[in-house]
Every structure is written in structure tokens, then in C-alpha cells.
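> Dropping the sequence and predicted coords here.
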Amino acid sequence: MTKFRVGDFVKYNIYADNAATTAMYPEVAEIMRTYFVDDFYNPSALYRQATKIRRQIKNARETIASKIGALPEEIYFTSCGSEADNWALKGFVAAHKNPVSIITSQIEHHAILNTCTFLESRGCTVIRLPVSHTGIVNHQAYEASLHELNLPSIVSIMLVNNEIGSVQPIKEMAVQAHKVNACFHTDAVQAMGHIPIDVNDLHVDMLSASAHKFHGPKGMGFLYVRNGIKIAPLIYGGGQENGMRAGTENIAGIVGMAKALELSCKNMQSDREHIAKVRQAFLYAVREANIDCIVNKAESNVEGTISLSIKNANGEMIVNRLDLLGIAIATGSACNSRDMELSSVIKALHIPMEYAVGTVRISFSADNTIGDALIVAREIAKICV
């Protein structure tokens, strides 16, 4: 954290919106530069320089697969997590002739929710499961919905929620889905690089991820598709991505994403321990400041994401006031932050309105310090107490 003075106002430079995006690792930026400037060749060409690029793509695919327990041929590169989410659902529906039954939750990312609405307009049946006040899918409703399915069917439940950080019991849910022959997809955008992920242990059939959420480049993601799962190609054209997603590969992005995931997994344990201390310091400071708020969380949460619903406050006003001080937080999902309505997540949690309107999201990374946490809590208290 750096501190500087502008005019008569003391300002900070504290970034606490890491659930929106993360700073790229310097090592990632360095390795990507090579593929923008020197090794810029088209991997589909026949000359020796292109052969080297193809090898780098192969190595990156193997690296990513190894970090999640997948096979290299099960990894498909995309432009982002939203694309991967769209492809998982639309691709599954397109690969089956009959209308598909879809189960999802009320607190998914809009890349899933809006895709489900679109597919519903095309004849699919969509069941949107309620969640508890801690953001965990209602188990009884899920079990009941599985028995209502008509084949073919797919379940899509996010691993970690992007607004409150709750971790869903994906393994148990996937096992239950397979008992009725349903395919299981998870949006792991907020989980990848932050908690251990093994697709075999989780029993998932498809998984979406986005590089910029784990200190990689924006505009890069991937979709894991278990061998044997049928989905339709996303883009027709050349033979890239085994004929499933045509278009010249983003070499710098692919190599950068692989490097970022490698570093995130290497640093994961120490980062989680550090972020847990930052989180603890922040919540302690909030309590000490007597801020009347609800901490929106589940029994199992990622350490970095903290959602506060502050009584008789206005989340947008808090974000703007902190921005004037050089502190960056959010009201909720960055993908929907300009929409001043309550987010679908906060609505689904049934938070009392006098608290819900004052919801803000603080998301720390390993770059943040305990000092950052204390300053953010102190400045929120000045605004709200």
C-alpha cells in the first residue's frame, strides 16, 4: 500500500476488488511479451518458427491440464470465462436433438443465468434453485429437481460465488447428478488458482475458468470437457482446438494463462494463509468500529471475498466515497456493477432491505496487507457509523 497527498486530501492506493480482476504476475507479462514481439508466428503455418509455437501451445495445454487433474485433450482455450460458460450450456444443448432440461441456481454469474434464459426461450426447461441465507444451494430442492429431469439434462452450479465467496458442495452435487445420468458443469472462475481443484475428485464433466482472475491476462480462459461428453463446436472455420473453436490462437494469452496458473498453484497455500490473516484483521476492525452490518458468508468461503450488507447505508455511495480516497472496492459483481438494482445474489439471500441496499464487496489478494485491511475498515466506518 502506498500513501500520497493530493491537494488537501490524504489519498491511498489500495486495490481491494480482486474478485473483479487481479494484477498480472510480472513473470506472466514478461513471458507474454515474447509472443507479441519475437515469436509472433501463426501456429498453423508449416515453417520451423510455427513448429516452435505449436509446441508452446501443447506445453501450455499440458500445464493447465496437470493443475486440475485433466487430460490435455480435455482443455479447450476460450477468450474468457463467460465464453466458456456459454459454450458449456449452448454446446451441450446443440449436441442433443431433444430439448434439454437445465438445473442451475439463483445466484449464478450472469453468463449462466442469461444463457439459461436464452435457452429457455428456445424450448429448454430451466429449474433455478433457491439458496440459503449463507448462499448454499438448498439440498432438498436440488434432490427434488433431479427427479423431475427429462433426459438429456445438465446441471450448472458455480464452485465459488463471485459476490459472497461461498463454496458450493460441488462433489456431492455432481455425484447425485450422475445418478440420474445428468451432465454436470461448474463455473470455477472465482475458484481457479485460489483453492485446490481436481476435476476427477469433484466428478465434474465440464468446468469454466478465466485467466485474469488468477493473475493472468484478460481475454483468455478455458473450458474443460471430460472425454465422452458431447458438445457442439463453438466456432466453425479452421481446425483449431481440435475443430471445436476455429480461429488463430492467442499465443501470448495461452502461454500467459498457463504460467499464471502454474504460479497461482505454487503460491496457493502461502497466499491463502496470508489472505486469511488480512480477512481476519478486516472483520475484527469492522466489529471494533461497531459497524451495523451482516457478513454474507457460508460455512466454507474463499478467504479473499468479503460481502458486507451495512444497515441504512448505500453501497454505491460507499464505493464512490472510498474511490475519492484512492480505495477500490465494489458493490457486487463487476460484470453488473453499473446496474443500480440489487444483484440477483443479494436478492436470493433474502437480506432485509435496510441492509441489502448497503451491500459492498471487498476482495483481497496476496498483494494486500493487514494495514490495507485496517484502513479500508476504518474509512468505511467513517462513512457509515
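Here it is on my side, so go on. Numbering: from 1, shown residues only.
> Please count neighbours and contacts with C-alpha atoms only from this point.
OK.
> Which residue ranges of the stretch 51-200 of the chain form helices?
Using DSSP state H, counting those that start in this stretch, the helices of the stretch 51-200 of the chain run over 81-94, 110-121, 139-146, 170-179, 199-202.
> any idea which of these is most buried?
Compared across the helices of the stretch 51-200 of the chain, helix 81-94 shows the largest average neighbour count, a mean of 23 (mean count of other Cα atoms under 10 Å).
> want to throw the helices of the stretch 51-200 of the chain into TSV with distance to Val278?
What follows is these, written out as TSV (distance: least, Cα to Cα, whole Å):
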stretch	distance to Val278
helix 81-94	27
helix 110-121	29
helix 139-146	32
helix 170-179	27
helix 199-202	29
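> For Val360, find the nearest of those helices.
Among the helices of the stretch 51-200 of the chain, the nearest to Val360 by Cα to Cα is helix 110-121 (18.4 Å).
> and the angle from that closest one to helix 81-94?
When axes from the mean of the first three to the mean of the last three Cα atoms, to 10 degrees is applied, the directions of helix 110-121 and helix 81-94 differ by 20 degrees.
> just to revisit the earlier point, out of the helices of the stretch 51-200 of the chain, nearest to Ala260?
Among these, the nearest to Ala260 by Cα to Cα is helix 81-94 (15.3 Å).
> Which other helices and strands does that closest one contact?
On a contact count with 3 or more Cα pairs under 8 Å, 6 or more residues apart in numbering; DSSP states H and E, helix 81-94 meets helix 110-121, strand 183-187, strand 206-210, strand 221-225.
> Can you give me the buried ones in the top helix by length along the chain?
Ordering each helix of the chain by length in residues (DSSP state H) puts helix 251-288 first. Under the neighbour-count criterion of 16 or more other Cα atoms under 10 Å, helix 251-288 has 251-265, 268, 271-272, 274-276, 278-279, 281-283, 285-286 buried.
> again with stretch 229-239
By neighbour count with 16+ other Cα under 10 Å, stretch 229-239 contains the buried residues Lys230, Ile231, Ala232, Pro233, Leu234.
> Switch those residues over to JSON lines; also include secondary structure and distance to Glu379.
Formatted as JSON lines, those follow (DSSP: H, G, I helix; E, B strand; the rest coil; distance: Cα to Cα, whole Å):
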{"residue": "Lys230", "secondary structure": "coil", "distance to Glu379": "51"}
{"residue": "Ile231", "secondary structure": "coil", "distance to Glu379": "49"}
{"residue": "Ala232", "secondary structure": "coil", "distance to Glu379": "50"}
{"residue": "Pro233", "secondary structure": "coil", "distance to Glu379": "49"}
{"residue": "Leu234", "secondary structure": "coil", "distance to Glu379": "46"}
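> another one to put next to it:
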Amino acid sequence: MKQVYFDSAATTRVRDEVITEMHKVLSENYGNPSSTHAFGRSSKSIIESARKTIAKRLNALPQEIIFTSGGTEADNMILRCAVRDAGVKTIITSRIEHHAVLHTAEELQQEYGINVEYVELQKCGTPDYDHLERLLQASEGLKLVSLMHVNNEIGNLLDVKKVAVMCKENNALFHSDTVQSIGHFEWDVQEVPIDFMTAAAHKFHGPKGIGFAYIRKNSHLKPLIFGGAQERGFRAGTEPVHNIKGLETAFVLAYDHLETERNYILDLKNYFKSEVEKHIPGVDFNGNCGDDANSTYTLLNVRLPLSAEKAMTLQFQLDLKGIACSKGSACQSGSSLGSHVLTQILSEEDLKKPSIRFSFSSYNNKEEIDYIVEVLKEIVEA
């Protein structure tokens, strides 16, 4: 059976070079990085080299990079510590954020009695910046804005510099879930005065189970996990040296090949879009994903002209044909509930139609796209 993978927004294929470097560390650098002997010092140097590599690319300080198990832990840690330690009284977010942010904000509201305000959305799903500014000016006490740079379901891009400047002007902190962004877009934390960012290696061809948080110096955050002095005292637990090396390798390769791969993937996305429109009348695209200027080049969220009855079996039929894609966030794929993102931006009528997220990488090609469009056409016309 032919198999094609178009679910890179859920997780990416690990680069061969990353596997090679990780295998080398697992074989040769097995010392505990907290040990003071030569084996430990060798492991520690790998971690600190990775920290410096990431910091230099982001124009950050090495001590501002904290390794975590991934984006979810980093989001939880930042929001929770900002309330507990920095004195945040209001979190301003949107209803289409990743649940790592939404559920954490809800829990903090119950635990600490903070306010949680939601920015109104434009029809396409982009936050209403005027409403955000009104919320910043109306809320009392220290505020934290948490808005993702790239929406993981519909691909919308946030104007992060605009939001960052707005937050500074109103003495608010700014956190952005940049899990779909790091490795795919350039960042300079001095040019964009953001306070907190998050990343996960498996979104840019690295291993699962490793990521990092960017926490701006003097943010007054304290450890969330206790037990040791790892990560400069901020996150206890023996560091997974092989995963950190894998993250660093994937990070470096992502930015070394960024322009070439972005152009290649954008061409694939636009080819997919044109072929779907050509062969399936009535198809549409959710959010801004069909607009190159206002969305990421890495995904398309396609709404198909199918009845509710046919929609129920669509993903099953695609899977039978060897097509890997997603009806939304992979974190929600086992849920019977619909997409919380699409629920916020689509009409009741459009919600009845099936929406599928196809996400791309440099490992994809146009022949695979032709196959998918052919299968989709058969399903729609059946």
C-alpha cells in the first residue's frame, strides 16, 4: 500500500544527521552531566554547547534558555511561575490557543483567583489587536499576554512584534507558544521584545521529549520542579544529553537550510492548494492558511464539500489509502469533540463539513500530492 506522510505539524520525521549525533552521544557520552569526573564533564559540555548555540541564534543569553521535556511543559511552567512568582493578576489569551495554554490558564484561575480575559477574534481567527489593547488598558495589576505565533491548526500568523511592543507600552509580560514557529521562522528576541517563548524539537525534525523555554533575564520566575541543581537551578532532573544534542543538531540544520526548504515547502503548499481547487469544486480553506502573507508555509486546513454522513468516515478512508493527515491538533485526535479552534471561527453549517489539516515538510513531493488529490476527488465524487 502506498503511504504518504502529511502530518508534520503533529510531529516531523527525524533527520538522519540528528539520529547519527544522538547515537554517538548514547554510545560515548553516557556520563551523568552533574558528575564532576571526566565522563560527567564531557556530557555537561554537550549541554552547554547546545544552550549557547540556541541562544546565539535567537540573540538571547545562554542563561535564558532552559531545556524542558517539550512545549507543553514549557508553556505550563511559564504561565504557572508567572502567576506564582511574578505576581501576574490577569492572563490575556485567545480561545484558539493550544490547550497547554488554555487549560493551564483555567487551572490558575481556580487556584489563584486570577482573571482570564479572551481577545476577540476576527472572522479568519486572527486576534483583534484593538480589542487586545483595550484589555491591556482596562485590566488592573500585572498582566501576561499569551498568544501563539503560528496557530497549529489553521496556520495563522500573529504579528508578534506588534503585540510585544503593545505589551511593553502597557507594562505587561508577553508569552508566545512558538512550538510551530521555532525552526521555521527567524527570531531575534532583542528586536521583538518578548518575555517568554517555547519550543519542541520534534516539530523541526528533532527527537520527541525535548524542548526549551526562553525566559528573559530578570523575569523573577522560580523553579517549578525541585530535586537538583540542573538547568542552573531552574529545572531539577538529570538532563537527557542525547536528546539535547539531537535538539541542537536539528535546530542548526533547520536554520542552515531554512530559506531553501521554506521555498520548496511553500511551492508544495501552493501546488496542493491549486490542485485541490482545480479538482474539487466547493473546497475551501480555514483561517488564513490559504493566504501566504498571513499564514505559515507549512500547512493547509482544507474544508471539503462533503455531507455529514460522509464526513464521519473521511479520515478512516484516508488512513486506509495510506494517507497520514489530521483533523486538527494531534493532541485532540482521540477526542470525540470537534476542533476548539474551528468552533470559534466557522459557522454551524461549515462545521458540519469535514476539515482536514495537511502539513508539509521537505520530505514531501508533488507526486504524493497528486495521489492525495486523486483520493480526495474519489471520496467527494463517490
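Perfect, thanks for sending it. Predicted, not measured: the structure shown is a model, and the values here were computed from it.
> Structural similarity score between the chains, please.
Remark: TM-score between the superposed chains equals 0.95 [TM-score structural alignment, normalised by the length of structure 2]; 374 aligned residues with a Cα RMSD of 1.4 Å.
> follow-up on the earlier one: figure out which of the helices and strands packed on helix 81-94 of structure 1 is closest to Gln140 of structure 1.
Nearest of the helices and strands packed on helix 81-94 of structure 1 (Cα to Cα): strand 183-187, 17.9 Å.
> can you list contacts of that closest one?
For strand 183-187 of structure 1, the external contacting residues (Cα atoms under 8 Å, 6 or more residues apart in numbering) are 81, 85, 88, 153-160, 170, 174, 177-178, 204-209, 229.
> ok, 7 Å please
The contact list for strand 183-187 of structure 1 (Cα atoms under 7 Å, 6 or more residues apart in numbering) reads 85, 153-159, 174, 177, 204-209.
> what's the answer for stretch 193-212 of structure 1, then?
For stretch 193-212 of structure 1, the surrounding residues in contact (Cα under 7 Å, 6+ apart) are 21-22, 68-70, 80-81, 84-85, 88, 170-171, 174-175, 183-189, 192, 214, 217-218, 220-226, 257, 261, 264-265, 268.
> in that stretch, what counts as buried?
Using 16+ other Cα under 10 Å as the test for burial, stretch 193-212 of structure 1 gives 193-195, 197, 199, 202-212.
> corresponding residues in structure 2 for that stretch?
Counting by TM-score structural alignment, stretch 193-212 of structure 1 falls onto residues 183-202 of structure 2.
> One more: stretch 103-118 of structure 1?
Under TM-score structural alignment, stretch 103-118 of structure 1 corresponds to residues 92-107 of structure 2.
> and that stretch, how far apart are its ends?
Start and end residues of stretch 92-107 of structure 2 are separated by 14 Å (Cα to Cα, to the nearest Å).
> try stretch 105-118 of structure 2
Chord length of stretch 105-118 of structure 2, first to last residue, is 11 Å (Cα to Cα).
> just to revisit the earlier point, from the middle of its chain, how far away would the match of stretch 193-212 of structure 1 be?
Taking Cα atoms, centre = their mean, to the nearest Å, the mean C-alpha location of stretch 183-202 of structure 2 is offset from the chain mean by 11 Å.
> picking up where we left off before, most widely separated two among the buried residues of stretch 193-212 of structure 1?
Distances among these were taken as Cα to Cα; the most separated pair is His203 and His212, at 25.1 Å.
> what are the ranges of the helices in the stretch 251-385 of structure 1?
For the stretch 251-385 of structure 1, helices defined by DSSP H, counting those that start in this stretch occupy the ranges 251-288, 315-324, 344-348, 353-356, 370-384.
> nearest to Ala111 of structure 1, of those helices?
helix 344-348 (12.7 Å).
> which bit of structure 2 covers the closest one?
Using TM-score structural alignment, helix 344-348 of structure 1 pairs with 340-344 in structure 2.
> thinking again about what came up before, quick one: which of the helices of the stretch 51-200 of structure 1 is nearest Val385 of structure 1?
Nearest to Val385 of structure 1 among the helices of the stretch 51-200 of structure 1 is helix 110-121; the distance by Cα to Cα comes to 33.2 Å.
> Next, the angle strand 183-187 makes with that closest one.
140 degrees.
> mean shift between helix 110-121 of structure 1 and structure 2?
For helix 110-121 of structure 1, the mean deviation from structure 2 after alignment is 0.6 Å (mean Cα distance after the TM-score superposition for structure 1).
> And the contacts of that helix?
Residues outside helix 110-121 of structure 1 that contact it (Cα under 7 Å, 6+ apart): Ser82, Asp85, Asn86, Val126.
> Return the residues in contact with the third one.
Same thing as Asn86 of structure 1. Here Asn86 of structure 1 is in contact with Ala111, Ile112, Thr115 (Cα under 7 Å, 6+ apart).
> Arg48 of structure 1: how many residues sit nearby?
Per other Cα atoms under 10 Å, the neighbour tally for Arg48 of structure 1 reads 11.
> oh, I was asking about Asp38 of structure 1
Asp38 of structure 1 is flanked by 8 other residues according to other Cα under 10 Å.
> Aligned against structure 2, show me the partner of it.
So, by TM-score structural alignment, Asp38 of structure 1 is matched to Glu28.
> residues touching the counterpart of Ala50 of structure 1 in structure 2, list them.
Counting by TM-score structural alignment, Ala50 of structure 1 corresponds to Gly40 in structure 2. Going by Cα under 7 Å, 6+ apart, Gly40 of structure 2 touches Gly31, Asn32, Pro33, Ser34.
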